[in-house]
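# below: sequence and its predicted model.
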Amino acid sequence: MDLTLLADAPTTAERAAVDAVVGSAPGTGPGSPTDPADGTGAADEGRRDLLLPAFHAVMDAVGWISRGALSYVCETLHVPPAEAYGVATFYALFSVTPRAPRIAHVCDDVGCAAFGGEDLCAAMEERLGPEGSGEEVTWTRSPCLGLCERAPAVFLQTTHGHGQIAPADADAVTHALDGEDVAGPDPVVSTPQAGSPDLELLSRVGVVDPGDLDSYRAAGGYAGLRRALAVGPARVVDEITVASLTGRGGAAFPTGTKWSAVAGSPDPVKYLVCNADESEPGTFKDRVLMEADPFALVEAMTVAGIAVGARLGYLYVRGEYPAAEAALLRAISEARRHGYLGDDVMGSGRVFDLEVRRGAGAYICGEETALMNSLEGRRGEPRAKPPFPTVSGLFGKPTVINNVETLVNVLRIVEQGGPAFASVGSGRSTGTKLFCLSGVVARPGVYEVPMGTTLRELLELAGGVPVGLKAILLGGAAGSFVTPDQLDVPLTLEGTREIGATLGSGVVLCFDESTDFAAVLRRIAGFFRDESCGQCVPCRVGTVRQEEALARIERGREIGGRTVELQLLDDVDRVMTDASICGLGQTAASAVRSALSLGLIGSGGGARRNGDHP
């Protein structure tokens, strides 16, 4: 196509940053979006799928995306400037206006706000001025950063590197912004069960060196891939189906059904995508797996890719997870160097390779079709279904999308067999499950328990039922609140459904009697308001109306009285749930609905304890 580019020219630094990404892009071989044999026509758009990596490179180099940089990216990747601008402005970690090259993103979400987050925001304002005001160094409020077990949390986005601090204080943040090295949080600290012989998914955490392939192999690594190659793709898919493995990201879709559909497709080009854009408030299990056991995910994706007939896989990792990204890049490089990835996997003649793509701060990209759009270099807006990804997914090809925990389960299924996995739990709830415990618990962290373990038993593992426990947010911001009289619910898909709750992504966020639930609900509503992609009216408008009503209730300024406001919330809930295009809008009112039904609003007061911000 003919492009009308902007007149602005890039700086030398911007040009070099873009060239470094485009010139080193690995995805140009068979099965890639530029392979002329795939028949997709994707090559006509150049390498549009490199749009996010190119923008990240510019941000990392100079701190913002200028008109000159945008124009050069468009020229290089053959993307219309208007469309590229739409992508650049969609993501929270990108900026098309000048801003400080050193930024501290301070979490004020439900997992951090009441546990030091608001105090840290106040301290940062005192030291660096109002949010976003500094020219060289600044700070900003952030949604959940996936470090809830060590609140409060901070993500550093700077031109001299990215980092995480948790728990964070003002001194540590300001020193890091000044260029001091930051030792990222140790994932082993986040796994109180580390070292237990009863673990499956977490068995190697704290045991293997995440950067050493030999250490991984000594702990049984690559036995799963070896067996998968020995028994063949069809047998692997059958084992996954027999195991009744369901998706661990929240939707709980049968994994075997996805794999069978893609494996059985006659299309010669297929893709595998790992959804590692873990952004559900209160969730951090995938981060721990990626940081502490990255080779397991690389191996599992290799097994999955070969099983379904994909020659290329994409690992879409959350932009706020720099340590996880670094660990995965090292693991992929080592696996490729030792013949576990590439044109001849383990001497089998099978072809499979991986690319890592960094997200850019958009919760909606956890939705599978929005993630595919993001990978293709488009705005992360969900697609209408059907067609489903297994038929027409990434670059229009059959695609399997699974999250990190789901994929890592594949290794034990291949090694032990589907029936052994299915023997744990019951019904559709088989195997073990990872749960993220935070809030007022004695030992917050990631816990692995068999499906069917009760909520009470899980809390006992974390130090016992918290004193003064008032409610638990189960499943994350898109989940529901449960109360102390429901602690004996079995943690299965069926058991939680019976009490009107959901396992979701495995969040168990505990609140005590001092909690201001009106403020908590407003923060949840504000999260969905900010993260709505705006594509459909029910979600775009509904999330705003929901947050406005909760703000009025929180401040005691109800219009027409409390009954009228609650009826409005109920009406908005129905519209979003029934008419939104994707799961974000469909579940944006879930926590609010459950809190209202339990009468949590009003318990603990109505005003914020640490300031009042919109």
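Done, it's in.

# drop to CA atoms for contacts and neighbour counts, all remaining ones
Will do.

# go through stretch 213-220 and flag the buried ones.
For stretch 213-220, burial by neighbour count (16 or more other C-alpha atoms under 10 Å) applies to Leu213, Tyr216.

# how distant is it from the center of its chain?
For stretch 213-220, the separation from the chain centroid amounts to 27 Å (computed by C-alpha atoms, centre = their mean, to the nearest Å).

# ranges for the strands of the stretch 251-400 of the chain?
271-276, 312-317, 353-358, 399-403 (DSSP state E, counting those that start in this stretch).

# now the angle from the last one to strand 271-276?
Taking axes from the mean of the first three to the mean of the last three C-alpha atoms, to 10 degrees, strand 399-403 and strand 271-276 form an angle of 20 degrees between their directions.

# which helices and strands sit right next to the very next helix or strand once past strand 399-403?
Toward the C-terminus, strand 399-403 is succeeded by helix 404-416 as the next helix or strand (DSSP states H and E). Packing partners of helix 404-416 (3 or more C-alpha pairs under 8 Å, 6 or more residues apart in numbering; DSSP states H and E): helix 223-231, helix 233-243, strand 271-276, helix 285-292, helix 294-308, helix 418-422.

# one more to weigh against that first structure:
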Amino acid sequence: MKVVVGLGSCGIAAGAKKVYDELKEQVDQGLDIKLDITGCVGMCHLEPIVDIYYDDGQFDRFVKVKDDEIIDLVNKAKEKNIIEDKKISSEDEEALKKQVRIAIENCGVINPERIEEYIARGGYKALEKCLTQLSQDEIIEEIKISGLRGRGGAGFPTWFKWNAAKVEKETPKYMVCNADEGDPGAFMDRSVLEGDPHRVLEGMIIGGYAIGAQEGIIYVRAEYPLAIKRLEIAIAQAKEKGYLGKNILGTGFNFDIRIKAGAGAFVCGEETALIASLEGERGMPRLKPPFPAQKGYWGKPTNINNVETFANVPWIIRNGGKAFASYGTEKSKGTKVFALTGKIKKGGLVEVPMGMPIKEIIYDIGGGILNNKKFKAVQMGGPSGGCVPAFLEDVTVDYESLTKVGAIMGSGGMVVMDETTCMVDMARFFLDFTRKESCGKCVQCRLGTKRMLEILERIVEGNGREGDIELLERLAVEVKDGSLCGLGQTAPNPVLSTIRYFRDEYEAHIRDKKCPAKSCKPLIHYEVADNCIGCGVCRRNCPVGAISGKVKEVHVIDQETCIKCGKCYEVCKFDAINIL
């Protein structure tokens, strides 16, 4: 019997390392099992996850397993006496089956630190095919047939970027993987690198061969230590097996990959800023053209794709471009990995065909809204994206449809919001992020985002003025038009999309000095209703002693002392606390 513990970052944070250590100690003392690890299967809300494979080939998945439960669970499983309340529900299994997993097909299945397991599932077959059967042009043509577009931002055709670098005569050429994942709530790249690093390496090597490069660089966030560790292991193993280095597979092709740990600047997700950082300079974008394909790293032809883009390449080569293009829509082919976060019951990583409606992802796969609240909106594309309101939940997730409603695909972040989310404050949050992450090179971005943020801060504090909405819209246009890179050009998107769909909330903040979502502290206060039975629970839980009253009598909140923490509202079992 083999026991596999999910040791992605989410699992470790939930206690999976303690589960593994407890099992390891028992194995060292004679427990008769084979112990192994894997990455995140995507169901982060169920971590720690433990898979038990039986000798007959069957397996059971157990969720939310604690370290003090694991030994009993394993011993009973050996006797086929399953602890049912720890077994994954049929509902969660169905949510997994509704996905189409290409980029993350091996995540949560193989041990990411063992190349043999990757090879056993067809790993490096695509590379072998490319080096022995296909020319550079044939590889690029297969990528073109697939319709693969960059999965890191605007969705530029991958084949076009590869071909642009290939036709350049100057050498050396470079293949760069952009793993600088900085969006709040995004963890797609991290999960792929932690769960299936060889997949990304293989995609890079194929891309390097196609454009005529001999060196690859993975620019990964230093905040991803586990991803870096597993990449280092994978690179060493690939070299040992002859998939990296000199004379790969005896074909005469030389290609090597190294890792560059970035310092975590969001702007370095922009390709020219990333290149500047690679060269040891401050990460600041430059004018294009020339594009990196012509003059990139050290002024040489350079191709840059993100992690998910490279992860799709081996599957496309193995199965054919037409197979990949059979998924998705006419202009948005294949699948897309999304990070479901926010007010969602089943947060985690999902991969679905392009063209799936937003509501299907949120309800059928994500399980709906947390605490059965009302779905209000979803922020697509992170701080560079836009807000899609609930009445547009039938909009499909593809590049064109999202652009039409004022959002973008981006790298795949989906932050779900419910009725308690203030859209003005949400716009303030994302703008605060981009303002801090601005490199400051462009005046409109450096100062424009600051001025916009100041207006939003005034509004949520109850000091909004007539004309603020129009001023925000005017500043947004100027920031977009005057910014050099995608950060500044997209920074106003959350503001513009929330004004577009939730203008009434802005007006309520400004004119009525009210927050409809009852979220902005300066614009709300708590009162005890007449149905209070005087149980004293709110009084005992108030951190500042703002509540007074006798037993079995209606209590009172001192508004001067109240810090509006909401604790009284949370603990009252009789709905006797009103938010006004």
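It's in. Note that this is a predicted model, so its numbers are computed, not measured.

# which stretch among the helices and strands packed on helix 404-416 of structure 1 comes nearest Gly396 of structure 1?
The closest of those to Gly396 of structure 1 is strand 271-276. By C-alpha to C-alpha, the value is 9.9 Å.

# ok so, going back, could the helices and strands packed on helix 404-416 of structure 1 go into CSV alongside mean neighbour count and distance to Phe435 of structure 1?
Putting these into CSV (neighbours: other C-alpha atoms under 10 Å; distance: least, C-alpha to C-alpha, whole Å) gives the following:
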stretch, mean neighbour count, distance to Phe435 of structure 1
helix 223-231, 18, 24
helix 233-243, 21, 20
strand 271-276, 27, 16
helix 285-292, 26, 7
helix 294-308, 26, 18
helix 418-422, 20, 18
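
# nearest to Ala166 of structure 1, of these?
Closest among those, using C-alpha to C-alpha: helix 285-292, at 13.7 Å.

# whereabouts in structure 2 does the closest one align?
Here helix 285-292 of structure 1 aligns to structure 2 at residues 188-195, judged by TM-score structural alignment.

# what does stretch 424-434 of structure 1 give?
Going by TM-score structural alignment: stretch 424-434 of structure 1 matches residues 327-337.

# about what we covered before: including distance to Thr257 of structure 1, could the helices and strands packed on helix 404-416 of structure 1 go into TSV?
Formatted as TSV, these follow (distance: least, C-alpha to C-alpha, whole Å):
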stretch	distance to Thr257 of structure 1
helix 223-231	18
helix 233-243	7
strand 271-276	14
helix 285-292	23
helix 294-308	11
helix 418-422	14
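
# of these, which approaches Gly146 of structure 1 most closely?
Gly146 of structure 1 lies closest to helix 285-292 among these, at 7.4 Å (C-alpha to C-alpha).

# ok, back up a step: show the end-to-end separation of the match of stretch 424-434 of structure 1, please.
One end of stretch 327-337 of structure 2 to the other measures 13 Å (C-alpha to C-alpha, to the nearest Å).

# repeat for stretch 380-390 of structure 1
End-to-end distance for stretch 380-390 of structure 1, by C-alpha to C-alpha: 19 Å.

# spell out the secondary structure type for Thr138 of structure 1.
strand (DSSP: H, G, I helix; E, B strand; the rest coil).

# burial of Gly599 of structure 1, as a residue count?
10 (other C-alpha atoms under 10 Å).

# wait, is it part of a strand?
No: under three-state DSSP, Gly599 of structure 1 falls outside any strand and is assigned coil.

# what's the spacing between it and Leu147 of structure 1?
From Gly599 of structure 1 to Leu147 of structure 1 the distance is 29 Å (C-alpha to C-alpha).

# what of Ala276 of structure 1?
15 Å.

# tell me who's in contact with the closest residue to Pro294 of structure 1 other than its chain neighbours.
Once flanking residues are discounted, Pro294 of structure 1 sits nearest to Leu328: 5.5 Å by C-alpha to C-alpha, 6 or more residues apart in numbering. Counting by C-alpha atoms under 8 Å, 6 or more residues apart in numbering, Leu328 of structure 1 touches Met290, Glu291, Pro294, Phe295, Val298, Val356.

# could you find the counterpart of Val58 of structure 1 in structure 2?
With TM-score structural alignment as the criterion, Val58 of structure 1 matches nothing.

# what about the strands in the stretch 401-550 of structure 2?
So, for the stretch 401-550 of structure 2 - with DSSP E, counting those that start in this stretch - the strands run 413-418, 526-528, 547-548.

# which bit of structure 1 covers the first one?
I take that to be strand 413-418 of structure 2. Counting by TM-score structural alignment, strand 413-418 of structure 2 falls onto residues 507-512 of structure 1.

# same deal with the shortest one?
Aligned using TM-score structural alignment, strand 547-548 of structure 2 spans no residues in structure 1.

# any idea how far Met380 of structure 2 is from Lys246 of structure 2?
Taken as C-alpha to C-alpha, the span from Met380 of structure 2 to Lys246 of structure 2 is 43 Å.

# look at the two and report which has more neighbours.
Ranked by neighbour count (other C-alpha under 10 Å), Met380 of structure 2 and Lys246 place Met380 first, with 26 against 16.

# these two touch, right, that one and Gly406?
No: the pair Met380 of structure 2 and Gly406 fails to qualify as a contact (C-alpha atoms under 8 Å) at a distance of 9.5 Å.

# mutual contacts of those two, please.
Gly386, Cys387, Val388.

# what do we get in structure 1 for the second one?
Spelled out, it's Cys387 of structure 2. Using TM-score structural alignment, Cys387 of structure 2 pairs with Phe481 in structure 1.

# now that match, what's its secondary structure?
strand.

# residues in contact with it?
By C-alpha under 8 Å, 6+ apart, Phe481 of structure 1 lies in contact with Ala471, Ile472, Leu473, Leu474, Ala501, Ala591, Ser594, Ala595.

# pick out the most distant pair among those.
Largest pairwise distance in those, by C-alpha to C-alpha, is 12.8 Å, between Ala471 and Ala501.

# so what sits against both of those two?
Listed as contacting both Ala471 of structure 1 and Ala501 by C-alpha under 8 Å, 6+ apart are Phe481, Val482.

# can you tell me which residues contact the residue mapped onto Gly526 of structure 1 from structure 2?
Residue pairing (TM-score structural alignment): Gly526 of structure 1 is matched to Asp432 of structure 2. By C-alpha under 8 Å, 6+ apart, the contact list for Asp432 of structure 2 reads Leu453.

# that concludes my questions; thank you for your assistance.
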